[in-house]
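Asks: just coords:
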């Protein structure tokens, strides 16, 4: 902020220095009449400075923006008329010989009085209009910055809400799966609890960031898949493939886990053969994630989960990767196919 103020102050000083110096430099090398420069250039410029800064610092904010147009126009009209009269008084009192000398040495016809006044009024209108334009632009930039900041705060709040919403959902579903194993296989239940603790540690302490290395997210998904495989029967086959090479690519955390959860929830049957295929490929900055599984409709009395995972995913994709993702689902021949493509750059 101090640097911006210094730049603004320097810019204002530079502009006025150029304007005040211009008459002098334009007549450089010629016979210069300093009294003429003072009377016809510097004094009107001083009045222009007053008009500009009185509007820039006071009148525009106090009257124009609150839409007190009558007061704004009246004050500026009175100020301009006062400066016109004051300019005439100063010229007649202190620079009278300039006008007499010009009439003696020149055959030019002086412009009509009304035309001269009109030109002077226009010259005073210029700093007035420029101050309005500058102040309006500054206000628009400030408003736009505040709007973007508010939108960013809203975005971060919504993303944080979705993130916190996902954690209990994930934990609830995982506990349901472990609960089903307690009576049938206590040892597997113990192993699952240990694996779940590692997964929750990752979710609680490593995912509170905007982006995370894709390799870490892949490790998390592999652990989760292995955890889920403990609860399915031998009739279920789970195949998965992930990129092995470390590329340094980062992605928003916990984007794919809902899709894997959904595959195990709706793609596994206790009595029928089931196949879940999970495949992730990465080409430059583009990630493609595909899950293909059987489709076994959820029973009406099954209360595990509430469908919040996929809804959460859709909202997060819209917020995090607008115009940079493609999410599709297909149902064909009792197979459910999900594809998700994300541009990470």
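Replies: Perfect, I can see it now. Keep in mind the model is a prediction, meaning the values are calculated, not measured.

Asks: please make it C-alpha for all contacts and neighbour counts, starting now.
Replies: Fine.

Asks: so what's residue 167 closest to, chain neighbours aside?
Replies: With sequence-adjacent residues excluded and distances taken as CA to CA, 6 or more residues apart in numbering, residue 167 is closest to residue 203, at 7.2 Å.

Asks: what comes up buried for whichever strand or helix holds that neighbour?
Replies: According to DSSP states H and E, residue 203 maps onto helix 186-205. Neighbour counts using 16 or more other CA atoms under 10 Å place 188-189, 192-193, 195-196, 199-200, 203 of helix 186-205 among the buried residues.

Asks: and the helix or strand where residue 37 lies, how far from the chain's centre?
Replies: Assigned by DSSP H and E, residue 37 falls within helix 34-37. Chain-centre distance of helix 34-37: 53 Å, with CA atoms, centre = their mean, to the nearest Å.

Asks: alongside the first one, take a look at this:
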């Protein structure tokens, strides 16, 4: 799976701008910077003592509020989601409201008498000076916010690449190793003698299974239909390798919807692999794996339930293969952030996984 990313040298300046541990210091510098700019503006330096402090405060508070509304609400909610027209319209409205608020408050505390220069051109200079101060503050803070988002996305994609690479290696090792193929081909050999028609169907499933692993698995996104077919082939092949294994893959979603949905490949493979692996029953009783995939309200719901033997003790190799679950959890975090839910339930007789992701 490949993504185009731009490698950026991780300098101290970039770490300071992007890392969370410097967040308080960044905000302190921003607040002090705005305060310093206001304190030495021409419209403020004409005052002395408490009048100067009061005027700085009355301008400073609305400017800071406007700045933080922009970077913490307008930019994430509208700009990052591509709603640029709404973003700029609301930003202009916010600027107008802020300037009007500043002007109204200053008229109350600094009427054009005594302490304030009576000439109207001074008011005009003060108004335009506020705009000159305001625009660079908005531009700089917005650009920093965009740069932070870009850097974090870059880091997420690079980490996702590394995790996907490890997962692909694990899947190739687990699914296309000689042991897997040997057992499957042995099962086909037996079927050729007992049920030639079924043997032909199994060969078709095996070819589809290998084709998906070799080709579609390397795409950035794949059809949900292809993913379901892959899981179906995998489960069917496992029933040949193992006796007393009952599998079921179902969906209540209309087939036309399933054929129209794209998602990252192999989101469910690790869960189903683990379900098959740990559904073994040491008393040779029937074990089962049930998988259900549905689409509702722009969310995909995946559920996998497998039987579990409380007396079964996994080998060291089986325990180490459980690392795949940690990889898929991290992959889901990188792909969907907090917009997905993953719930795992375990009892003495069965193991259940429920995953919900946005589409």
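Replies: Happy to help now that I have it. Since the structure is predicted, the reported quantities are computational estimates derived from the model, not experimental observations.

Asks: hang on, the earlier thing: nearest to residue 12 of structure 1, out of the buried residues of helix 186-205 of structure 1: which one, please.
Replies: Residue 12 of structure 1 lies nearest to residue 203 out of the buried residues of helix 186-205 of structure 1, by CA to CA, at 53.4 Å.

Asks: right, and that closest one touches residue 169 too?
Replies: No: the pair residue 203 of structure 1 / residue 169 is not scored as a contact, 12.0 Å apart, by CA atoms under 8 Å.

Asks: about what we covered before: could the buried residues of helix 186-205 of structure 1 go into TSV alongside distance to residue 273 of structure 1?
Replies: TSV is the format used below for the buried residues of helix 186-205 of structure 1 (distance: CA to CA, whole Å):
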residue	distance to residue 273 of structure 1
188	22
189	23
192	23
193	26
195	26
196	26
199	28
200	30
203	32
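
Asks: picking up where we left off before, would you mind measuring from the residue nearest to residue 167 of structure 1 to residue 48 of structure 1?
Replies: From residue 203 of structure 1 over to residue 48 of structure 1 the distance is 63 Å, taken as CA to CA, to the nearest Å.

Asks: and for residue 151 of structure 1?
Replies: For residue 151 of structure 1, the distance to residue 48 of structure 1 - CA to CA - is 40 Å.

Asks: same check, this time on residue 131 of structure 1
Replies: Counting by CA to CA - residue 131 of structure 1 and residue 48 of structure 1 are separated by 11 Å.

Asks: what of residue 337 of structure 1?
Replies: Shown here: residue 337 of structure 1 relative to residue 48 of structure 1, a distance of 71 Å by CA to CA.

Asks: ok, residue 273 of structure 1 next?
Replies: 87 Å.

Asks: of those two, who's got more company?
Replies: The residue with more neighbours, out of residue 273 of structure 1 and residue 48, is residue 48; 20 against 14, by other CA atoms under 10 Å.

Asks: isn't the more buried one up against residue 124?
Replies: Yes: applying CA under 8 Å as the test, residue 48 of structure 1 and residue 124 come out as touching, 5.9 Å apart.

Asks: can you name the residues in contact with stretch 148-165 of structure 1?
Replies: 312, 316, 319 (CA atoms under 8 Å, 6 or more residues apart in numbering).

Asks: apply 7 Å and report the result again.
Replies: For stretch 148-165 of structure 1, the external contacting residues (CA atoms under 7 Å, 6 or more residues apart in numbering) are 312, 316.

Asks: got it, and stretch 27-40 of structure 2?
Replies: 56, 60.

Asks: hmm, try it at 8 Å
Replies: If you take CA under 8 Å, 6+ apart as the criterion, stretch 27-40 of structure 2 is touched by 44-45, 56, 59-60, 64, 133, 137.

Asks: mind listing which of those are in strands?
Replies: Using DSSP state E, no member of these sits in strands.

Asks: can you flag the buried ones in those?
Replies: 44, 56, 59-60, 64, 137.

Asks: can you put those in TSV and add distance to residue 217 of structure 2?
Replies: Converted to TSV, these look like this (distance: CA to CA, whole Å):
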residue	distance to residue 217 of structure 2
44	64
56	60
59	57
60	55
64	49
137	46
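
Asks: which residues touch residue 252 of structure 1?
Replies: Residue 252 of structure 1 touches 209-212, 320, counting by CA under 8 Å, 6+ apart.

Asks: give me that answer again for 6 Å
Replies: Shown in contact with residue 252 of structure 1 (CA atoms under 6 Å, 6 or more residues apart in numbering): 210-211.

Asks: now do the strands in the stretch 201-345 of structure 1.
Replies: Secondary structure of the stretch 201-345 of structure 1 (DSSP state E, counting those that start in this stretch): strands at 212-213, 236-241, 250-251, 274-283, 286-294, 325-332, 335-343.

Asks: thanks again, I'm all set now.
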